[in-house]
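1. Show me the folded form of this:
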Amino acid sequence: MCAAGAQNEILNQILNVLDAASTEQLAITAELIMRIFSTVDNDTQVKFKLANRLYGQKSYKLHQDYLSLVQNSFKADIKLEDFENNSANVVKTINGWVEEQTNRLIQNLLSANDVTRDTRLIIVNCIYFKGTWVKKFHENLTDQNADFHEANGKISKVKLMHQNKTFSYAENDDLNVQITHLTYQSDKHDVQFVFAVILPKRGTSLDEVEQKLASKPDLMRRVLNEEGATGKELLLYLPKFKMEAKFELNDVLIQLGMINAFDGNKADFTGMVSAQDDPSGLCISKVIHKAFIDVNELGSEAAAATAVIMDRCCAFRPQKEQPIEFKTDRPFYFSFVEVNKILLYSVASFLHHQHLYK
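-> Model prediction:
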């Protein structure tokens, strides 16, 4: 939704980070995702919720074309608030809405100092998912004290689920990884969600895989699509875990090349607000992301929320804050994927024992 209001070089930088050719392509992708959401809205087996909302400063004039685009393509609704005189209550309002959209898994996305008198727009995105495995793990087969080999060589103890059944399986020689999909139950035939696990083979580190993925941007999508996959009997082992994390993404996005958006002298969001209506213009002050995931014997539940906080440029001060064994007993990637449309909703990695069930 930021790209929809960006112009010139800043637009190119955002599109490059998103690996998109144009704002039109982004809008088409957004509409496709929203159609999938509407398809599974009445699915009794899978709960999938996607919500977008803009919080704008009262009396601050945003372009009607921009508002129409985010309403039509992203199904975003728009709420007017008083950041200047009531920022504390605005934070409570936004956090309350995020909690509601994520089944209370994401709480306190924003803190009091994230919103100031100079804030003019906050773009919020929420996603929630809950699914049950087609092939469930039996709790009595879960090893309550299994070894997990961390990247630093340390061995920690985890709860390791296990089953011996046929799953979709593939290997990728470029990355030297094993890939499998755990399918979720669904009432629908044209939408299928899976939990994809990408496991580096022994002797290959997650860092090595990341470096190869960085040099070949399309490789992750190919891997998640399981090119050459077939049904194989697996001795499948997967940690039972919970993860919760919160990040400020400014530095990450700048390192990826999205530089101008955070620079008050270079930001160009005139697709959102005209120079005539606000000569100072808008720039991004913070991008905050929070995520949660719970993976257990029955299935998984996950949620994430992102807030893009936009201030008037003149008020902005940059802030930086510092029988085939598939045994997932070492760092690995996981992702939620809708396989028919090959839509990737998130990618994350499991690194160490801090995310385990207690």
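2. Could you use CA atoms for every contact and neighbour count after this?
-> Fine.
3. Would you mind measuring the gap between the ends of stretch 127-141?
-> 32 Å (CA to CA, to the nearest Å).
4. Please give the centre-to-centre distance between it and its chain.
-> Centre-to-centre, stretch 127-141 and its host chain are 20 Å apart (CA atoms, centre = their mean, to the nearest Å).
5. Give the buried residues for that stretch.
-> Burial within stretch 127-141, assessed by neighbour count using 16 or more other CA atoms under 10 Å, is assigned to I127, Y128, F129, K130, G131, T132, W133, K135, K136, F137.
6. Just the ones of these in strands?
-> Filtering the buried residues of stretch 127-141 for membership in strands, criterion DSSP state E, returns I127, Y128, F129, K130, G131, T132.
7. Serialize those to TSV and add fields for distance to K266.
-> Converted to TSV, those look like this (distance: CA to CA, whole Å):
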residue	distance to K266
I127	31
Y128	35
F129	38
K130	41
G131	44
T132	47
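8. which of those residues lies closest to N145?
-> T132 (24.4 Å; CA to CA).
9. Who are the contact partners of the closest one?
-> T132 makes contacts with Q45, V46, Y184, Q185, L298, G299, S300, as judged by CA atoms under 8 Å, 6 or more residues apart in numbering.
10. quick one more, to check against the first:
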Amino acid sequence: MVDGDFSDAVQTVSRGNDLFTSDMYRELAGGQGNLFFSPWSIQVILALAFLGSGGRTAEQMARGLRLPEDKNATEEGFSEILKQLKESDDVILRVANRIFVKQNFTIKERFKQSAKKFMAGAEEMDFKDLGAAGAINSWVAGITNGRIKEVIGKGALGEQTRMVLVNAVYFKGNWSVQFSKYFTEPRPFHPPSQPTKDVDTMFVKNGYMYAEINELNSQVILLPYKGNRISMLIILPRELNGLPDVEKNLTNVSLQEIISRMYVAEVHVYLPKFKMEYEVGLTGALRKLGMTDMFDDDDANFSGISMKRLKVDDVFHKAFIEVNEEGTEAAAATGVHFVPAPSVFTTPPPPIFFKADHPFLFYILDQKTRAVLFAGRISDPLH
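-> Next up, the predicted model:
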């Protein structure tokens, strides 16, 4: 749960983040391939743009981002969570946001103050300059330890560009209990509509938070990173080809509800190693979530950012993850305090087997603030 001393604003924003994660996953999850994105990163940069929006643009953004229309609550909630995320000492977590606005579009002072609270720069840039994309890309590469090199492709910026929103998140954490390389070996994995493949699969046996969620017909496990604050939550369908059904039913049960049902159990975990880079333009998904005016020449209202007319041209997103025996490295261009349940058994219960040998969903979340930093699915670890 969110710590009791957190404000209503933080709780509202973290609930909104859970819902937005589910909405964005649904929009990006067409087809069968691997998927990886940072809902926190996407939501936080758009929430900052929302603070500079007005009229119908603001109404659409609040609804689409699952945030309160009260901008003060949104500003306070994000600002507090961003501060809290800076304090996770046992892992490396960097969150950075920046809004680039066309040169001579003076940014209003009030908006600059909001940007500061979001630990974001808001700066003017000459988009005609051929080096503009390179400057933005090298800023992102710096934040993400070189894992995300080119968020903005050649030719994406030009004389017509008025505003670009860029977000970057980098996470690197070691598992609280590491997988021993000694036990890693090729094991069968069953991708959808393809022959079985041998994939390097890790093994660990330990006490973990675990649950069986019948609404999703799935096993769920929480694998904590060092410090036990940030964890990977894995949803594994019971059926080999059960992922599409799980995705359909995700709206029936929130991540927080899943976590509230978990208990400590001895689990034998088999998890494939995987590495993935994922890139997506978000304009289509955001339009489908009802945020249409912000992209429109005539209807966009960002009067809180600049006196001149502004619209959003593009929202670029690129993400990287690597999961191995030591832990996880993840980048994107975003506390539950558990005590073991008292045992009522005189003899220990039989161990539970959690065998991720077929497509599964995963989330990396901060249990203190409930922010969902990353979300994705593995359909084929070798892709």
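11. So after superposing, what's the score?
-> TM-score for the superposed chains, counting by TM-score structural alignment, normalised by the length of structure 1: 0.84, backed by 319 aligned residues with a CA RMSD of 1.9 Å.
12. hang on, the earlier thing: of the contacts of T132 of structure 1, closest to M272 of structure 1?
-> In terms of CA to CA, no member of the contacts of T132 of structure 1 lies closer to M272 of structure 1 than V46, at 35.7 Å.
13. For that closest one, which non-adjacent residue is spatially closest?
-> Closest residue to V46 of structure 1 in three dimensions, ignoring its sequence neighbours and counting by CA to CA, 6 or more residues apart in numbering: G131, at 4.9 Å.
14. To which residue of structure 2 is M258 of structure 1 aligned?
-> Under the alignment (TM-score structural alignment), M258 of structure 1 pairs with M291 of structure 2.
15. And K47 of structure 1, by the same measure?
-> Aligned against structure 2 - with TM-score structural alignment as the criterion - K47 of structure 1 pairs with I92.
16. all strands for the stretch 51-200 of structure 1, in order.
-> Using DSSP state E, counting those that start in this stretch, the strands of the stretch 51-200 of structure 1 run over residues 77-81, 119-132, 143-149, 155-172, 177-183, 193-200.
17. Adding distance to N113 of structure 1, write those out as TSV.
-> Compiled in TSV, those are given as follows (distance: least, CA to CA, whole Å):
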stretch	distance to N113 of structure 1
strand 77-81	16
strand 119-132	11
strand 143-149	39
strand 155-172	37
strand 177-183	41
strand 193-200	36
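18. how close does the strand or helix carrying I14 of structure 1 sit to structure 2?
-> Assigned by DSSP states H and E, I14 of structure 1 belongs to helix 8-18. For helix 8-18 of structure 1, the mean distance to aligned residues of structure 2 following superposition is 2.0 Å (mean CA distance after the TM-score superposition for structure 1).
19. so that helix matches what in structure 2?
-> Helix 8-18 of structure 1 corresponds to residues 55-65 in structure 2, going by TM-score structural alignment.
20. Show residues contacting that stretch.
-> With contact meaning CA under 8 Å, 6+ apart, stretch 55-65 of structure 2 is reached by 16-17, 20, 43, 46-47, 50-51, 68-69, 286, 289-294, 299-302.
21. For it, could you pull out the residues that count as buried?
-> By neighbour count with 16+ other CA under 10 Å, stretch 55-65 of structure 2 contains the buried residues R56, T57, A58, E59, Q60, M61, A62, R63, G64, L65.
22. quick one: stretch 216-235 of structure 1 to chain centroid distance?
-> Relative to its parent chain, stretch 216-235 of structure 1 has a centroid offset of 20 Å by CA atoms, centre = their mean.
23. what does stretch 166-173 of structure 1 give?
-> In this view, stretch 166-173 of structure 1 has its centroid 24 Å away from the chain centroid, taken as CA atoms, centre = their mean.
24. what ranges do the strands span in the stretch 201-350 of structure 1?
-> Secondary structure of the stretch 201-350 of structure 1 (DSSP E, counting those that start in this stretch): strands at 230-239, 241-248, 282-295, 299-312, 324-327, 332-338, 343-350.
25. CSV for those strands, including mean neighbour count and distance to S73 of structure 1?
-> Rendered in CSV, the data for the strands of the stretch 201-350 of structure 1 read as follows (neighbours: other CA atoms under 10 Å; distance: least, CA to CA, whole Å):
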stretch, mean neighbour count, distance to S73 of structure 1
strand 230-239, 18, 36
strand 241-248, 16, 26
strand 282-295, 22, 22
strand 299-312, 23, 18
strand 324-327, 15, 40
strand 332-338, 20, 19
strand 343-350, 14, 17
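26. quick one: which of the ones you listed is nearest I179 of structure 1?
-> Comparing those against I179 of structure 1 with CA to CA, the closest turns out to be strand 324-327 (8.7 Å).
27. Onto which residues of structure 2 does that closest one map?
-> Aligned using TM-score structural alignment, strand 324-327 of structure 1 spans residues 352-355 in structure 2.
28. How about residues contacting the matching stretch?
-> Under CA under 8 Å, 6+ apart, the answer for stretch 352-355 of structure 2 is Q219, A265, E266, V267, H268, V269, Y270, L271.
29. ok, now stretch 106-114 of structure 2?
-> Contacting residues not belonging to stretch 106-114 of structure 2 are listed as 48, 51-52, 75, 101, 121-124, 304-307 [CA under 8 Å, 6+ apart].
30. show me what contacts D200 of structure 2?
-> Counting by CA under 8 Å, 6+ apart, the residues that D200 of structure 2 touches are T184, E185, P186, R187, P272, K273.
31. Quick check on those: which are buried?
-> Neighbour counting with 16+ other CA under 10 Å marks T184, R187, P272, K273 as buried within the contacts of D200 of structure 2.
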